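Trainee: Sequence first, then the predicted structure, then my questions.
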Amino acid sequence: MTSAHAYAVLDRIERFQGKIFSVVTDRVTMPGGGQAERDYARHVGAVGVVPLADDGRVLLVRQYRHPVGKVLWELPAGLVDVAGEPPADTARRELAEEADLRCERLDLLLDLHTSPGFTDELIRIFLARGLSAVPDADRFARSDEEAELTVEWVPLDDAVAMALRGEITNAAAVGGLLAAARVRDEDWHPLRAADTPLVR
């Protein structure tokens, strides 16, 4: 449903500028003629990948996330931070860097606004199949939090159950796993081409 009101941005104040996101305050027109200020984070965007093996297991990542102060179950994922790089290529790069995997087939699962009350971040999540290991000599050298990143192969249905039990709380991981299970159950028909244009 499209709103009849345009919500025009009258002005914007940038409060913080960082490498990954900025924080801004927009003054916005409201229905009925009023105005309101809205604070939010403008994000560069991200991709995530559900690596699905032929035996029905998915690869999950365990990574420390400082804002929540704990290690979370996640998908291989990363920022859209290379100028001109198509999201599908970013997904393949992140799959290699975080999971030491390559894929023969990459399909689009879903686009997900991670927390639209706080940020404009949009993550594009792909399904990767036809997996093979990156040769040892070509593997990415991880640093910082990623140096302690671990991976685990889990049956897809078990991963979905983990999400429903509250053991997986990362929004992209929950969305990606649920979507992967659904498209599997529908014989892959809902999948879209990896290069489907992104609608913002």
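Mentor: Yep, that arrived.
Trainee: Going by C-alpha atoms from here, please, whenever you check contacts or count neighbours.
Mentor: Will do.
Trainee: which element follows whatever helix or strand Ala180 lives in toward the C-terminus?
Mentor: Per DSSP states H and E: Ala180 is located in helix 171-185. For helix 171-185, the succeeding helix or strand toward the C-terminus, using DSSP H and E, is strand 192-193.
Trainee: Touching that following strand from outside, list them.
Mentor: 107-109 (CA atoms under 8 Å, 6 or more residues apart in numbering).
Trainee: same thing but 10 Å
Mentor: 88, 106-110, 126-127 (CA atoms under 10 Å, 6 or more residues apart in numbering).
Trainee: who wins for most neighbours among the residues you listed?
Mentor: Sorting the contacts of strand 192-193 by how many neighbours each has (other CA atoms under 10 Å) puts Phe126 first, at 30 neighbours.
Trainee: From the contacts of strand 192-193, which land in strands?
Mentor: Mapping these onto strands (DSSP state E) picks out 106-110, 126-127.
Trainee: Out of those, give me the two with the largest separation.
Mentor: For these, the farthest-apart pair by CA to CA is Leu106 and Leu110; their separation is 12.4 Å.
Trainee: Can you tell me how far the residue lying closest to His113 once chain neighbours are set aside is from Ala180?
Mentor: In this structure, His113 finds its nearest non-sequential neighbour in Leu122, 4.6 Å apart by CA to CA, 6 or more residues apart in numbering. For Leu122, the distance to Ala180 equals 18 Å [CA to CA, to the nearest Å].
Trainee: out of those two, which sits in the more crowded spot?
Mentor: Counted by other CA under 10 Å, Leu122 and Ala180 do not tie: Ala180 has more neighbours, with 27 against 20.
Trainee: Is that one in contact with Pro155, as I believe?
Mentor: No. Judged on CA atoms under 10 Å, Ala180 makes no contact with Pro155 at a distance of 11.7 Å.
Trainee: let's bring in a second model and compare:
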Amino acid sequence: SQEYSKECLQHVQSHIVRKDVPVTLFEPYIEEIYNHLRDEPFKKFLESEKYTRFCQWKNLELNIQLTMNDFSVHRIIGRGGFGEVYGCRKADTGKMYAMKCLDKKRIKMKQGETLALNERIMLSLVSTGIDCPFIVCMTYAFHTPDKLCFILDLMNGGDLHYHLSQHGVFNESEMKFYAAEVILVLNSYGASVLRKCR
């Protein structure tokens, strides 16, 4: 098991004694865990059969050309300016996703090419690297002759827009909750992704 330094313990205890609990309270512990994992455990993982298998599956995943036939498409779960969002199931794994289909004719008619391209870039940026539970990530993307399709995490509870349209106005505790989620997303991705999103 991982042994932590006295400095980490003192850092946490000093904040707790002062009743000052910042978001970064456990950062020293996280840093020590990362440093520990980067050393011997990661070297062992790189030499393991599990890592080899992971690379094989990743290679397969990145090189497959998906089509609509790879998914069982279910009911509409949302609508937008350029298309609809459907619930869908990937045929080979059985995993449920949301399939966002943007209609190419509607995009052209509304001169939304830049918006659609930016959305694709944005989804790619937030879907690689840090895993954040408060943001929808894209797993696959493909196109048909008439649609651009993004395969996204399925969020059964609905998005922020849905909850605003249902409630009208949030009370203070709900507002704090959603604000905290947004802040955590921004904190997770940092300035590099945000600069690219502007």
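Mentor: Yes, it's here. Treat the numbers as computed from the prediction; the structure is a model and nothing was measured.
Trainee: So after superposing, what's the score?
Mentor: In this superposition the chains share a TM-score of 0.27, using TM-score structural alignment, normalised by the length of structure 2; 97 aligned residues with a CA RMSD of 5.9 Å.
Trainee: coming back round to it: I'd like the contacts of strand 192-193 of structure 1 as JSON lines, with distance to Pro51 of structure 1 appended.
Mentor: Formatted as JSON lines, these follow (distance: CA to CA, whole Å):
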{"residue": "Ala88", "distance to Pro51 of structure 1": "13"}
{"residue": "Leu106", "distance to Pro51 of structure 1": "9"}
{"residue": "Asp107", "distance to Pro51 of structure 1": "11"}
{"residue": "Leu108", "distance to Pro51 of structure 1": "12"}
{"residue": "Leu109", "distance to Pro51 of structure 1": "12"}
{"residue": "Leu110", "distance to Pro51 of structure 1": "14"}
{"residue": "Phe126", "distance to Pro51 of structure 1": "8"}
{"residue": "Leu127", "distance to Pro51 of structure 1": "6"}
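Trainee: ok, of the residues you listed, which one's closest to Tyr40 of structure 1?
Mentor: Using CA to CA, the contacts of strand 192-193 of structure 1 come closest to Tyr40 of structure 1 at Leu110, 23.2 Å.
Trainee: contacting residues around the closest one?
Mentor: Contacts of Leu110 of structure 1 by CA under 10 Å, 6+ apart are 48, 123-127, 172, 175-176, 179-180, 190-192.
Trainee: now the closest residue to Val61 of structure 1 other than its chain neighbours: how far from Leu164 of structure 1?
Mentor: Excluding the flanking residues, the one nearest Val61 of structure 1 by CA to CA, 6+ apart is Val151, at 4.5 Å. From Val151 of structure 1 across to Leu164 of structure 1, the span is 20 Å (CA to CA).
Trainee: Between these two, point out the one with more neighbours.
Mentor: Per other CA under 10 Å, whichever of Val151 of structure 1 and Leu164 has more neighbours is Val151, with 17 against 13.
Trainee: Let's verify that one: helix, strand, or coil?
Mentor: Reduced to three states with DSSP: H, G, I helix; E, B strand; the rest coil, the structure at Val151 of structure 1 is strand.
Trainee: In this structure it contacts Leu101, no?
Mentor: No. Using CA under 10 Å, Val151 of structure 1 is not in contact with Leu101; the gap is 11.4 Å.
Trainee: Beyond the helix or strand harbouring Leu10 of structure 1, next helix or strand please.
Mentor: Using DSSP H and E, Leu10 of structure 1 maps to strand 9-17. The helix or strand immediately downstream of strand 9-17 of structure 1 is strand 21-29, counting by DSSP H and E.
Trainee: which strands and helices sit next to that next one?
Mentor: strand 9-17, strand 35-43 (3 or more CA pairs under 10 Å, 6 or more residues apart in numbering; DSSP states H and E).
Trainee: so that strand versus strand 9-17, what angle?
Mentor: Here the directions of strand 21-29 of structure 1 and strand 9-17 differ by 160 degrees (axes from the mean of the first three to the mean of the last three CA atoms, to 10 degrees).
Trainee: relative orientation of strand 21-29 of structure 1 and strand 35-43 in degrees?
Mentor: 160 degrees.
Trainee: about what we covered before: need the contacts of Leu110 of structure 1 in CSV (columns: distance to Val9 of structure 1).
Mentor: Shown next, in CSV, are these (distance: CA to CA, whole Å):
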residue, distance to Val9 of structure 1
Gly48, 31
Ile123, 24
Arg124, 26
Ile125, 30
Phe126, 33
Leu127, 36
Ala172, 29
Gly175, 31
Gly176, 33
Ala179, 34
Ala180, 37
Pro190, 36
Leu191, 36
Arg192, 33
